[in-house]
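S.K.: The sequence isn't on hand, but the structure is:
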């Protein structure tokens, strides 16, 4: 009988069924799956009993460097503690966004020295004149391209003009990668915020009132039409309103290759939480009305939303408390890597809204499929031995002071959660043992995008 490096036992969540079985791991890869136990021998055996062994969770929407106080070590430590085995880091870094190949290669080097878990990197383009970098970034290993129709910062996080979007979409289509967008209507939002400030309407709810649903849906509609004519693979990030999903479904029927994600706050919080918590619950797009949250859940359960992400944005108190008396002065976004998996397990699986199989697809399989990440997202032979182990019987309390992120503030602080991450395994190695992160920075790998592999084949 073959002796494996590692045997993992528990409630194994496969693509189409949950079995009480075991997995044989050799050299960081899955080599055998048995639907019974005590059939495989291992140098090391981890028996998780009734705990679920999920495919390693993938978070596609993370901002390590929007706040330079954060970076790869705190973020990837948070990921490990939250059961996230791979994440995709956004390109809107301070001081310089990742819109050229030199910046990208420098970031890869830092990643390889500092990562705790595996990481893919997004690329972006400058406001104008940057499309010449698309092919180079794709070949260097960018997993996808992120752009915005809303301007946070003209240099770091610009609004890309329509002609440039069209050019970028055509070029990204040629790489085979995904063009993803922060989709909000800049003109309407800026006008409304100016109006509200003049009238001194700066209470928390004003953040939603100046970003009504039409600011999301109108921006998405334009991008869907652009994708129809260019043939690019389009991905809409952080969907906050169910009508956005309805528009996406209309265009799917017309043959547009489009996918979407929502984020855990849009499923678990609503406008009342923004009023209660103020800047802690401020994100872009904003939290919506309770009926909109219900609409997102229904579409999620119908299979109309491909995946859930965190949009991890690690702002400190100094960036948030500016908005205590004027919501417009606060930074937008909240941390999420350490809590997204257990919170979605709690609200979905534990409460009967999602099956374990649906949870695995939303949190692992679909992220890997949408972003074409080879060897990840499923428990299958020859895939990476990435596992997120959640004990459904353990409950715990969210304590923001213990976050590994620089950002130690969350509207979920004090919430009781049913389901605890008891182990995180990356390529057959335990990176989090249920209490501590136990690998050193540099263990995590850079995971290049699909075009990188194609470029290698072309050069061979």
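M.R.: Here it is on my side, so go on. For clarity, every value in this text was computed on a predicted model and none was experimentally measured.
S.K.: Going by C-alpha atoms from here, please, whenever you check contacts or count neighbours.
M.R.: Fine.
S.K.: nearest spatial neighbour of residue 137, skipping sequence neighbours?
M.R.: Sequence neighbours aside, residue 101 is the residue nearest to residue 137 in space, at 5.3 Å (criterion: C-alpha to C-alpha, 6 or more residues apart in numbering).
S.K.: Who are the contact partners of the one you found?
M.R.: Taking C-alpha atoms under 8 Å, 6 or more residues apart in numbering as the criterion, residue 101 is in contact with 133, 136, 137, 140.
S.K.: quick one: which of those is most hemmed in?
M.R.: Neighbour counts for those (other C-alpha atoms under 10 Å) peak at residue 137, which has 29 neighbours.
S.K.: distance of residue 90 from residue 182?
M.R.: Using C-alpha to C-alpha, to the nearest Å, we find residue 90 at a distance of 12 Å from residue 182.
S.K.: Next: residue 355.
M.R.: Counting by C-alpha to C-alpha, the separation of residue 355 from residue 182 is 29 Å.
S.K.: between these two, which one's more packed in?
M.R.: Set side by side, residue 355 and residue 182 show more neighbours around residue 182, with 22 against 15, by other C-alpha under 10 Å.
S.K.: Which residue, other than its chain neighbours, is closest to that one?
M.R.: In space, and not counting its chain neighbours, residue 182 is closest to residue 148: 4.6 Å by C-alpha to C-alpha, 6+ apart.
S.K.: Give me the common contacts of residue 90 and residue 182.
M.R.: Residues touching both residue 90 and residue 182 (C-alpha under 8 Å, 6+ apart): residue 146.
S.K.: And here is the other one:
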């Protein structure tokens, strides 16, 4: 065998067992007691062997309005690998006047030579018409089986109408594509923002009021209503609030195929962050909510109503963010997070007793692979890609400048001490990060055709 990992606590969504895992030609070929030698052996006694994390919500090399995210595909996937992520899905935003296929082709060319880990794409439709909708079958054939729709951000040329959303759902249903939504009611957000501006309340402590909970509640319910009527699944990106969650749970109980994700910042941070001196570094959309919402989200993860935790990695430098330091209407919304997903959820979810390590594997690896058709990934299983993380639960690390590899140079969780540490990341049988040393190769990440 090429690689044997011995005596590891191998974690699946159901159980944790001490086992050996053998790898040949990038695939898992044996799990159990393995005799004999391999080209490379690792003794993982006392450590967890986790399937590689799959981050399905990232914005890399993305232009939103006048704001270009600060990292490219190599920067982002380098940091991801350090944090135990071995596959990502990232967005292609269709630019006005371009076809979705044209937009995808440009992103593929840029990504091919830069990726350190495996990758796939979502397509975000912004210009919906008969010609662009007709490209859905070809997109699906290319393995791009997920379509995002923004129900907000009209001024940024991202928002589509309800008519267009319905048309996309109808067409996607025919070809087995999954439509996901950024669920915020544009009119509610615009009205709230205009009211705050008239009163002179545009500093960051007022930001969360500009995109109130009711905006997410209404848009989530509207997307569910369309999906239920059309009889198609719908994916809710970055769920933040207990009220919107209640609509999802009600729909799931009725048998509606509504899938929800949330993000570490909504689980661990709240609106009080907008009163801090570095509040400008913590502005994203939708905004942070209240502690009660955090509690509801954790409970929904444990119960299975929320299927995925992802990062919504949308990084800008502090200098880019500082443009809106004193006025939330001019800030670039988005925060970095691609490196810290696994460490945060283990430390603040598993080690703190909110969820089991098996549930963590389910929402970070297994469910992302199943829901988004990442074949042969998401599990430590014979025949599957040998994407692993060796995780030491008995060490600690601090999120500081020495730890962070993200090009943004900061994290909204800066200074936080975490329990547990990624020691080794393995991609298709090859070690790409080990004991603080990065040994991966740029361009070795493979495009995942999800058809």
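M.R.: Looks like it came in fine. The structure displayed is predicted, hence computed values, not measured ones.
S.K.: Let me see the TM-score of these two.
M.R.: TM-score for the superposed chains, counting by TM-score structural alignment, normalised by the length of the second structure: 0.94, backed by 442 aligned residues with a C-alpha RMSD of 1.8 Å.
S.K.: and the corresponding residue of the second structure for the residue nearest to residue 182 of the first structure, how many neighbours?
M.R.: Matched by TM-score structural alignment, residue 148 of the first structure corresponds to residue 150 in the second structure. Other residues near residue 150 of the second structure come to 22 when the count uses other C-alpha under 10 Å.
S.K.: now swap in residue 38 of the first structure and tell me
M.R.: Residue 38 of the first structure: 10 neighbours (other C-alpha under 10 Å).
S.K.: Quick one: residues contacting it.
M.R.: Residues in contact with residue 38 of the first structure (C-alpha under 8 Å, 6+ apart) are residue 22.
S.K.: What separation is there between the nearest residue to residue 448 of the second structure once chain neighbours are set aside and residue 372 of the second structure?
M.R.: Counting by C-alpha to C-alpha, 6+ apart, residue 120 is the residue found nearest to residue 448 of the second structure once chain neighbours are left out, at 5.3 Å. To residue 372 of the second structure, residue 120 of the second structure is 10 Å away according to C-alpha to C-alpha.
S.K.: Identify the contacts common to those two.
M.R.: Counting by C-alpha under 8 Å, 6+ apart, the common neighbours of residue 120 of the second structure and residue 372 are residue 450.
S.K.: can you give me the strands for the stretch 151-300 of the first structure?
M.R.: Counting by DSSP state E, counting those that start in this stretch, the stretch 151-300 of the first structure has strands at residues 178-182, 233-236, 258-263.
S.K.: mean deviation of the last one from the second structure?
M.R.: Averaged over the aligned pairs, strand 258-263 of the first structure sits 0.5 Å from the second structure after superposition, using mean C-alpha distance after the TM-score superposition for the first structure.
S.K.: Can you give me every residue that contacts the closest residue in space to residue 273 of the second structure that isn't next to it in sequence?
M.R.: Spatially, and ignoring its direct neighbours in sequence, residue 273 of the second structure is nearest to residue 279 (6.0 Å; C-alpha to C-alpha, 6+ apart). By C-alpha under 8 Å, 6+ apart, residue 279 of the second structure lies in contact with 204, 205, 273, 325.
S.K.: just the helices in the stretch 251-400 of the first structure please.
M.R.: Shown for the stretch 251-400 of the first structure, the helices assigned by DSSP state H, counting those that start in this stretch span residues 264-268, 271-277, 290-301, 317-320, 340-344, 356-360, 366-370.
S.K.: could you dump those helices to TSV with mean neighbour count?
M.R.: TSV is the format used below for the helices of the stretch 251-400 of the first structure (neighbours: other C-alpha atoms under 10 Å):
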stretch	mean neighbour count
helix 264-268	23
helix 271-277	18
helix 290-301	18
helix 317-320	16
helix 340-344	26
helix 356-360	22
helix 366-370	21
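S.K.: Tabulate these (CSV), appending distance to residue 71 of the first structure.
M.R.: CSV is the format used below for these (distance: least, C-alpha to C-alpha, whole Å):
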stretch, distance to residue 71 of the first structure
helix 264-268, 22
helix 271-277, 26
helix 290-301, 31
helix 317-320, 17
helix 340-344, 19
helix 356-360, 27
helix 366-370, 22
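S.K.: okay, the angle between the helix or strand the residue nearest to residue 448 of the second structure falls within and strand 178-182?
M.R.: Using DSSP states H and E, residue 120 of the second structure sits within strand 118-124. Strand 118-124 of the second structure and strand 178-182 meet at an angle of 70 degrees, taking axes from the mean of the first three to the mean of the last three C-alpha atoms, to 10 degrees as the criterion.
S.K.: Residue 88 of the first structure: what's it in contact with?
M.R.: Contacts for residue 88 of the first structure (C-alpha under 8 Å, 6+ apart) come out as 58, 59, 60, 61, 62, 119, 120, 121, 122, 143.
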